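**Q** Need coordinates for the below:
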Amino acid sequence: MLRSLKALALALVVGGAPIAADAASDGRGPVTNLPLPRFVSMKAAEGNVRRGPSLSHRIDWVYVRRDMPLEITAEYGHWRRVRDRDGAGGWLHYALLSGSRTVIVEKDRLVVLARPVPDAPGVAEFGLGVIAALGKCLPDWCEIEAGGHSGWAPKSALWGVGRDELRD
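**A** The predicted structure is shown next:
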């Protein structure tokens, strides 16, 4: 409930600073010209999530998980508005973020498979909340790697990849 209230406060109060629109009319960020929304990951081991896009804005909380996937929903100067898998978020400095893609496993005891077909043999089992590196993605499957194990998982069991996203 507290996170929901913080997210609502973030949406309503931005400290008077001019805030970039969530996406330009063509779905691109006004600063980077990259697609909005888009997924990234935490480069830093710790990042202050602020109420607005500057150091003068209050810190609402701190992300403390390196490689955690986040979704960028807006840009303003060197700041990116992000949200996590729970829908909570705020503004982070771009230097804390990486374009390296990761996902969070959203299913307990997810068996990753040798090939992207339902009857393929399992090669590993990942627990709920595991952060995995994201590789290739097909319409319904993505290749992921964590803890030295890799395999294919259904997109529906992952957060940090778009449902229609394809990756080579």
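**Q** contacts, neighbours, all on C-alpha from now
**A** Will do.
**Q** what about residue 100, which SS state?
**A** coil (DSSP: H, G, I helix; E, B strand; the rest coil).
**Q** What's the separation between it and residue 150?
**A** 17 Å (CA to CA, to the nearest Å).
**Q** Please say which of those two ends up with more neighbours.
**A** Neighbour count, other CA atoms under 10 Å: between residue 100 and residue 150, residue 150 has more, with 21 against 14.
**Q** Helix or strand for that one, just tell me which one.
**A** strand 149-154 (DSSP states H and E).
**Q** For the nearest residue to residue 111 once chain neighbours are set aside, give me its contacts.
**A** Of all residues not flanking residue 111 in the chain, residue 125 sits nearest, at 4.3 Å (CA to CA, 6 or more residues apart in numbering). Counting by CA atoms under 8 Å, 6 or more residues apart in numbering, residue 125 touches 109-112.
**Q** here's the other one to compare against:
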Amino acid sequence: MNLATRWIFPLLLGMSLLWGATLAHAAQMIATATEGAHLRSGPSTRYKVQWELSRGFPLQVIGNKSGWYKVRDFEGDTGWIARSVTNRQAHHVAKVEGLNIRSGPGTSYRVLAKARYGEILRTLGRQGNWVKVKLGKVTGWTSKRYLWGW
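**A** Below is the predicted model of the structure:
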């Protein structure tokens, strides 16, 4: 057995598995399961509440500790949220003011409603670069490039 077979290949395999796990973890998305969920400065209720979040607010998991997720929001702000007040129900946030919600997946479809910057949209499906969303009582389509979430 040569050096490459005994040490280098297993080392590279381990590094690639670790890299893959890191990428998978970095892309994990969650949403708030309750209205008024607290985003805190640290991983316990002893830490200061930074924000209260609306139900369905999407967050990207960037770490975890003892029943708490360290998360990032659509503006890049970070904080900690209790795992117990989250779920994996897909949502998006409007990244622009006046986001058009259309009757179909394309710009030729009529506008049914407009979302405000930061407004939460329930994700219902996808078709190419279009996302089917629910905003209040309106169900329609919007361009993926103006959204953040999953």
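**Q** re the thing from before, counterpart of the residue nearest to residue 111 of the first structure in the second structure?
**A** Aligned by TM-score structural alignment, residue 125 of the first structure pairs with residue 114 of the second structure.
**Q** pretty sure residue 103 of the first structure contacts residue 137?
**A** No - Residue 103 of the first structure is beyond contact range of residue 137, at 11.9 Å (criterion: CA atoms under 8 Å).
**Q** Those two - which one has more neighbours?
**A** Between residue 103 of the first structure and residue 137, counted using other CA under 10 Å, the more crowded position is residue 103 (29 against 23).
**Q** Count the residues that sit near the equivalent of residue 102 of the second structure over in the first structure.
**A** Residue 102 of the second structure maps onto residue 113 in the first structure, with residues paired by TM-score structural alignment. Neighbourhood size, residue 113 of the first structure [other CA under 10 Å]: 22.
**Q** Who's the closest spatial neighbour of residue 113 of the first structure, skipping the chain neighbours?
**A** residue 122 (4.3 Å).
**Q** And residue 144 of the first structure, by the same measure?
**A** Using CA to CA, 6+ apart, the nearest residue to residue 144 of the first structure is residue 134, at 4.8 Å.
**Q** hang on, the one you found in a strand?
**A** Yes - according to three-state DSSP, the state of residue 134 of the first structure is that of a strand.
**Q** the longest helix in the second structure is where?
**A** If you go by DSSP state H, the second structure has its longest helix at helix 9-26.
**Q** ranges for the helices of the second structure?
**A** Counting by DSSP H, the helices of the second structure are 3, 9-26.
**Q** With distance to residue 145 of the second structure and mean neighbour count added, can I get these in TSV?
**A** Output for the helices of the second structure, formatted as TSV (distance: least, CA to CA, whole Å; neighbours: other CA atoms under 10 Å):
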stretch	distance to residue 145 of the second structure	mean neighbour count
helix 3	48	8
helix 9-26	20	12
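**Q** nearest to residue 60 of the second structure, of the ones you listed?
**A** helix 9-26 (7.3 Å; CA to CA).
**Q** who does that closest one touch, helix- and strand-wise?
**A** Packing contacts for helix 9-26 of the second structure, counted by 3 or more CA pairs under 8 Å, 6 or more residues apart in numbering; DSSP states H and E, involve strand 58-65.
**Q** Could you report the neighbour count for residue 138 of the first structure?
**A** That count, for residue 138 of the first structure with other CA under 10 Å as the rule, works out to 17.
**Q** To clarify, my last question referred to residue 126 of the first structure.
**A** When neighbours are counted by other CA under 10 Å, residue 126 of the first structure comes out with 21.
**Q** how close does it get to residue 148 of the first structure?
**A** From residue 126 of the first structure to residue 148 of the first structure the distance is 11 Å (CA to CA).
**Q** tell me which residues of the strand holding residue 150 of the first structure are tucked away?
**A** By neighbour count on 16 or more other CA atoms under 10 Å, the buried set for strand 149-154 of the first structure is 150-154.
**Q** Save those as CSV, and put in distance to residue 56 of the first structure too.
**A** What follows is these, written out as CSV (distance: CA to CA, whole Å):
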residue, distance to residue 56 of the first structure
150, 42
151, 44
152, 44
153, 42
154, 42
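**Q** among those, which two are most distant?
**A** 150 and 154 (13.3 Å).
**Q** Can you tell me which residue sits nearest the middle of the first structure?
**A** residue 70 (2.0 Å; CA atoms, centre = their mean).
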